[in-house]
Each structure stands twice: as structure tokens, then as C-alpha cells.
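*Asks:* Got a predicted structure plus its sequence, pasted below:
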Amino acid sequence: MRSAAAQAPTDHASKYLQQLCKHWQHNLAVVFTPEHGTVTFPRDARGAEWATDALVTFDAGPGALSVRIDASSDEHLEAMKGVVARHLDRFAFREAPLAFDWQRS
């Protein structure tokens, strides 16, 4: 597994976490509270070009939304970074683009 984590500075972390999880729960396996959420992207997700699942974890804190992505390959990890950033920026349009300081784990 390849992993990366980032902090996206925002005062609306819980709001964005919930909006994003509600958005994805229609098609993906999602579990969330106002403070924590996980989204599993299956190998057959729409438009997916990878062979195994990916897990995205969100944690809402004061002043930032923490995001962690666990993926099967470097290519998958990079693709998921883009998916997460684009979707979050849609919900955070008033302060987009959010700054992600991705760090490999």
C-alpha cells in the first residue's frame, strides 16, 4: 500500500467532511461522523483505472481538515489526490483552492 496525508487549512473542516461523505455515500462505502469519515473506493468505481481498493480517511479539526489516502500503487495514489482535491474544492468554492501539503507516509 502507498499512503499520503495532508492538512487542508479551513475553518469549515467538519462541514466539508460531511458534505463530501454524503456526496460519495450514494455510490461508495462511506462511514462518517461530524469529526471523522472514511470512504472506500472499490476497484470497479466509475472511471477507475486501478486494480484494487483505495481508502480515504478524513478528520476534522480546528482550523484544518486532515486527509489520508491509502492506495495500491503510486499512480493510484496520485489519481486519488486529484479526486479528493477537486471534490473538496467544489464544496469549498468560497475559499478554493484549498492548500494540500501532501506528505508520503
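*Replies:* Here it is on my side, so go on.
*Asks:* C-alpha from now on. contacts and neighbour counts both.
*Replies:* Noted.
*Asks:* Mind jotting down where the helices sit in this structure?
*Replies:* Assigned by DSSP state H, the chain shows helices spanning 13-24, 74-91.
*Asks:* what comes into contact with the last one?
*Replies:* It refers to helix 74-91. For helix 74-91, the surrounding residues in contact (C-alpha atoms under 8 Å, 6 or more residues apart in numbering) are 2-4, 16, 19-20, 50, 69-71, 95-98, 100.
*Asks:* switch the cut-off to 7 Å
*Replies:* By C-alpha atoms under 7 Å, 6 or more residues apart in numbering, the list of residues contacting helix 74-91 from outside reads 2, 16, 20, 50, 69, 71, 96, 97, 98.
*Asks:* put this beside the first:
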Amino acid sequence: MSTATAHVPTANASKYLQQLCKHWGHKLEVSFDDKAGTVRFQEAVVTMTAGEEALSVTVEAVSDEIRDRIEGVVASHLDRFAFREAPLTFNWA
């Protein structure tokens, strides 16, 4: 498995977490509340935790290639929801 985590600075972490989970909930297996969420893709799992000043996002995938792709998908979707703040800062590690 290949894993990476980003801590995305934003005061709206809970809002964006919920928007993203609701959006993906139409097509994917999703569970969430106002503080944490999990999205299950075919070959990856994204977990998010909302803090006061940042959204923590972890991608766990079957390969580095899939992880890189999902990182991009997460970042582009969050930037759309956070258009007033976009582009958000994603420092994947």
C-alpha cells in the first residue's frame, strides 16, 4: 500500500469535508460526520479529519500511481468547493 497525508490550511475544514463526502456519496461508499469522513474508491481510501485551522487528508492506495491520481482528484474537488480560498495548499507527505 502507498500512503500520503496532507494538512490543508483552512478555517472551513468541516464544511469542505461534508461537501466533498456528500458529493462523492452519490457514486462511492462514504461515511462522515462534521469532524471526520471516509471515502472508498475502487483502489484507494481517503480519510479526512476537520480541525480548527486545517483539513487533514490521507490517501491510502494500492500503488504510488493510484495514490498520485487520487491526490489530484481530492485537490481539484476541494479547490472547487473552496473557490473563495482556492487554490488551497496541499503538501503531500
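*Replies:* Here it is on my side, so go on. This one's a predicted model, so the numbers in the text were calculated from it and none came from an experiment.
*Asks:* so what number do they get for TM-score?
*Replies:* The TM-score (TM-score structural alignment, normalised by the length of structure 2) is 0.99; 93 aligned residues with a C-alpha RMSD of 0.4 Å.
*Asks:* Can you flag the buried ones in the contacts of helix 74-91 of structure 1?
*Replies:* 2, 16, 20, 50, 69, 71, 98 (16 or more other C-alpha atoms under 10 Å).
*Asks:* Can you tell me which of these is closest to residue 61 of structure 1?
*Replies:* The shortest approach to residue 61 of structure 1 among those belongs to residue 16, at 11.5 Å (C-alpha to C-alpha).
*Asks:* Excluding chain neighbours, what is closest to the closest one?
*Replies:* Once flanking residues are discounted, residue 16 of structure 1 sits nearest to residue 91: 6.4 Å by C-alpha to C-alpha, 6 or more residues apart in numbering.
*Asks:* what does residue 95 of structure 1 align to in structure 2?
*Replies:* Counting by TM-score structural alignment, residue 95 of structure 1 lines up with residue 85 in structure 2.
*Asks:* okay, how far is it across stretch 14-34 of structure 2, tip to tip?
*Replies:* In stretch 14-34 of structure 2, first residue to last residue: 6 Å (C-alpha to C-alpha, to the nearest Å).
*Asks:* can you check stretch 31-50 of structure 2 too?
*Replies:* With C-alpha to C-alpha applied, stretch 31-50 of structure 2 spans 14 Å between its terminal residues.
*Asks:* What residues sit buried inside that stretch?
*Replies:* Across stretch 31-50 of structure 2, burial judged by 16+ other C-alpha under 10 Å covers 32, 35-40, 44-50.
*Asks:* Keep only those of these that are in strands.
*Replies:* Of the positions in those, 32, 36-40, 44-50 sit in strands, assigned by DSSP state E.
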